[in-house]
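Chemist: my questions concern the predicted model and sequence given below.
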Amino acid sequence: MDYLKYWTPVLVLGLAFAGFFLGGDWVWLGIITFPALAVLDTLVGRDYRVRKMSNATLANIPIWLCCIGPVLLYFAFAWRLSVEELTGWQMLGGILSVGWMGVIPLVPAAHELYHMRNPIARTVGRYGHLCILDCTRDIGHVVGHHIDVATPDDGDTAARGTNLYKFTGNAVIESTLYALNMEADALKKKGLSPWHISHRVWRALLALVIFHALLYLVGGWIANACGLAAQLVARFWVESFNYFQHYGVIRVKGAPIGRRHLWNHLGWFSRTCGFEITNHADHHLNSYQVYYKLVPHKEAIPMPSVFVCFLAALIPPLWHEMIAKPALKRWDLEFATAEERALAARQNAAAGWPDWQNEPEAQVGKAATVGV
């Protein structure tokens, strides 16, 4: 039964394909799954169950489908554009549907593949990111994020007080530059030019050119324009989801990474459609651990559905007052070490937030749970 749960994102992807097959206003079907998942994830509630799965082949079939499928969805969109004159409204629906499939389920599936030791899986995971204009994403994620998480050096960790819009815009630029510079530094260590032909950015650009050439052959220039628009939507959307995984959490540089240094969103649909990317406390302790063996952190501060978090963060005061501040107050008082509390107090002050660490009732909760 646990294996079947992870066919949920395959079903979501199938609905998007069905929308392009039917055409007309049905092309909105893919993006409609976003609010539907937000409602379902909230109604069904949290899922703390440990998965009983041991067959890697069965577990990985939906991963591969959800990495390759969104790439093929672009060609379904291009085909629809070639056989039907879509209205502007319908083209917008197609762009959003394709872009959303590049976020969920593609990114969690690609993330799982490029964390594998199998070189073919890693390659497919990397180039699945054609859908988000970022075929070098694994460089910054594996080399940077997994080392710097919850510190000021981590571009995926938003400082307290930062709103979603500012974070997302900065993250798009910073993640791109980080990957380019890391690859250039690796080449220099080999005695090569930082822009040597073996720099992975050239392969990424070549893949992008081939991808758009094929889109043109299927649907013409309009397919290229809509495809690029969907890629841009997906790229910004993907960066925005990092905001909710690490927002405001503090770690002293060089200190061990604990389960407390990230947020988990343990809704049933968050876990299944994200291939456990929202249940990734253990993932940061062992990046090679397969998704279905990650254990939910029951002692962590419960967070709402990741879909609900995204919708709330579109209105920054709502996000900060209703979700972020209450969670971070608990984190400071119940989970942070003394050093982390000191750094957190500085961020709170810089953000203009209350000094909750020195409230009378706060003194009771300051016995930090070190190592969590």
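Modeler: Alright, I've got the coordinates.
Chemist: from here on, just use CA atoms for contacts and neighbour counts.
Modeler: OK.
Chemist: how far off centre is stretch 33-47?
Modeler: Centroid separation for stretch 33-47 versus its chain: 17 Å, with CA atoms, centre = their mean, to the nearest Å.
Chemist: repeat for stretch 265-280
Modeler: Between the centre of stretch 265-280 and the centre of its chain there are 11 Å (CA atoms, centre = their mean).
Chemist: this is the other structure I want to compare:
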Amino acid sequence: MFERLPSNWMLALKSIGYWFWVIPVALLPLSYKLSLNSANPDAWAFLVPLVIFGLIPILDAIIGRDPANPDEVQQVPAMEQQSYYRWLTLASVAGLLGMLLWSGWILASYSAWSWVGQLGWVLSVGIIMGGIGITVAHELVHKDSALEQNAGGLLLAAVCYAGFKVEHVRGHHVHVSTPEDASSSRYGQSLYSFLPHAYKHNFLNAWKLEAERLKRKGLSPLSRHNELIWWYALSGVFLLGFTVAFGWLGALFFLGQSFVAFTLLEIVNYLEHYGLHRRKLDNGRYERTNPNHSWNSNYLLTNLFLFHLQRHSDHHAYAKRRYQVLRHYDESPQLPNGYAGMVVLALIPPLWFAVMNPRVRAYYAGEEHQLKAGQQAI
């Protein structure tokens, strides 16, 4: 739909379109308002997942792909210096935390929902905190400034997944698409096999990496210098706050939305790297990470919702690039829909394998032995 627009026009439109993150957040109060005096209030609590995983994949297919890559010489240096993009992500942190607090209050005070409606509400909040919140946190923890680092850590603490701040940058980006990476799914591995392993090993790897960092500095891992202790303590403060403010229901709400949020993160990890791996060189090392080692999804609408997270190939090749200047590579392996549609597909393994396995095999055409090489256990 937009593929014939001049690049300058598209970049200008996208600078405004990154505010689309507000739309899923706004769906929450809309779903609450629609449930008031409704004959079926429980149904409206599921508005967010229905829109995101039902309507968005259809719109992605209709609206089509994002045609705009910024010019490396003329546009990228200027865009990287524009504080607008940085402050947009920081503004979303305040908005998301405010939404989280308001949502907890609604759950505790609204009596028209049965446990089904309450479950839908927790699911909705978790999807937003995982889809938008962790995406923003991901952008921020890759940056060097203390403000962005701490803002990203705050969002991760709000979903009890602070280990991502350490493991993703120091672990996943080092070992991506190798057997050593718990966030890189194997060819033929189902989502339900992948998730328990990812939960466990990403948590343990974060503590291991932080302990190694501190030991190199001659410091004890069990000290105030361990940032994971502080971030998980902050998660405990969140939990205590929701419990004191809203009772046991507030505690369940906070833990429930956290579980949904970090599960959605790991589902996205699953689809971003499924079946792809870096080849091992004669010297025993893996080839350098390049744009061919992650699945790319260049659908415009979800690109805007997720701050270009779907241009994942470029992100892994050049992790410090800010979201507004991430590029699409035609030669990267391409997903057939945006992330929302692919999440739905991943939840149904037979459909996932039917769609994705032929694409992985095509990627390794002529060197099919690589398919078995990539299935080594971690």
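Modeler: Arrived safely. Everything quoted here is computed from the prediction, not taken from an experiment.
Chemist: got a TM-score for the pair?
Modeler: After superposition, the two chains reach a TM-score (TM-score structural alignment, normalised by the length of structure 1) of 0.85; 344 aligned residues with a CA RMSD of 2.3 Å.
Chemist: please pull up the equivalent of residue 309 of structure 2 in structure 1.
Modeler: By TM-score structural alignment, residue 309 of structure 2 lines up with residue 277 in structure 1.
Chemist: three-state assignment of that match?
Modeler: Following DSSP: H, G, I helix; E, B strand; the rest coil, the label given to residue 277 of structure 1 is coil.
Chemist: in a strand, residue 225 of structure 2, correct?
Modeler: No - counting by three-state DSSP, residue 225 of structure 2 is not part of a strand but coil.
Chemist: got a list of what it touches?
Modeler: Shown in contact with residue 225 of structure 2 (CA atoms under 8 Å, 6 or more residues apart in numbering): 214, 219.
Chemist: what residue of structure 1 matches up with it?
Modeler: Taking TM-score structural alignment, the alignment pairs residue 225 of structure 2 with residue 198 from structure 1.
Chemist: same question, residue 345 of structure 2
Modeler: Counting by TM-score structural alignment, the partner of residue 345 of structure 2 is residue 312.
Chemist: wasn't that match part of a strand?
Modeler: No - read with three-state DSSP, residue 312 of structure 1 is helix and lies in no strand.
Chemist: surely it touches residue 306?
Modeler: No - here residue 312 of structure 1 does not reach residue 306: they are 9.8 Å apart, not a contact under CA atoms under 8 Å.
Chemist: burial count for residue 261 of structure 1?
Modeler: By other CA atoms under 10 Å, 24 other residues sit near residue 261 of structure 1.
Chemist: and the closest residue to the match of residue 345 of structure 2 other than its chain neighbours, how many neighbours?
Modeler: In this structure, residue 312 of structure 1 finds its nearest non-sequential neighbour in residue 319, 5.0 Å apart by CA to CA, 6 or more residues apart in numbering. When neighbours are defined as other CA under 10 Å, residue 319 of structure 1 has 19 of them.
Chemist: show me what contacts the aligned partner of residue 208 of structure 1 in structure 2?
Modeler: By TM-score structural alignment, residue 208 of structure 1 lines up with residue 235 in structure 2. Counting by CA under 8 Å, 6+ apart, residue 235 of structure 2 touches 157-160.
Chemist: the strand or helix carrying the residue nearest to residue 312 of structure 1 packs against which elements?
Modeler: Using DSSP states H and E, residue 319 of structure 1 falls within helix 316-319. Packing contacts for helix 316-319 of structure 1, counted by 3 or more CA pairs under 8 Å, 6 or more residues apart in numbering; DSSP states H and E, involve helix 306-313.
Chemist: now the helix it packs on: buried residues?
Modeler: The neighbour-count check on helix 306-313 of structure 1 (16 or more other CA atoms under 10 Å) flags 306-310, 312-313 as buried.
Chemist: show me what it is packed up against.
Modeler: If contacts are counted by 3+ CA pairs under 8 Å, 6+ apart, helix 306-313 of structure 1 sits against helix 29-44, helix 200-246, helix 316-319.
Chemist: among those helices, which comes closest to residue 23 of structure 1?
Modeler: With CA to CA, the closest approach to residue 23 of structure 1 among those belongs to helix 29-44: 9.9 Å.
Chemist: mean per-residue distance, whichever helix or strand comes after the closest one to structure 2?
Modeler: Using DSSP H and E, the helix or strand that directly follows helix 29-44 of structure 1 along the chain is helix 56-83. On superposition with structure 2, the mean distance recorded for helix 56-83 of structure 1 (mean CA distance after the TM-score superposition for structure 1) is 2.4 Å.
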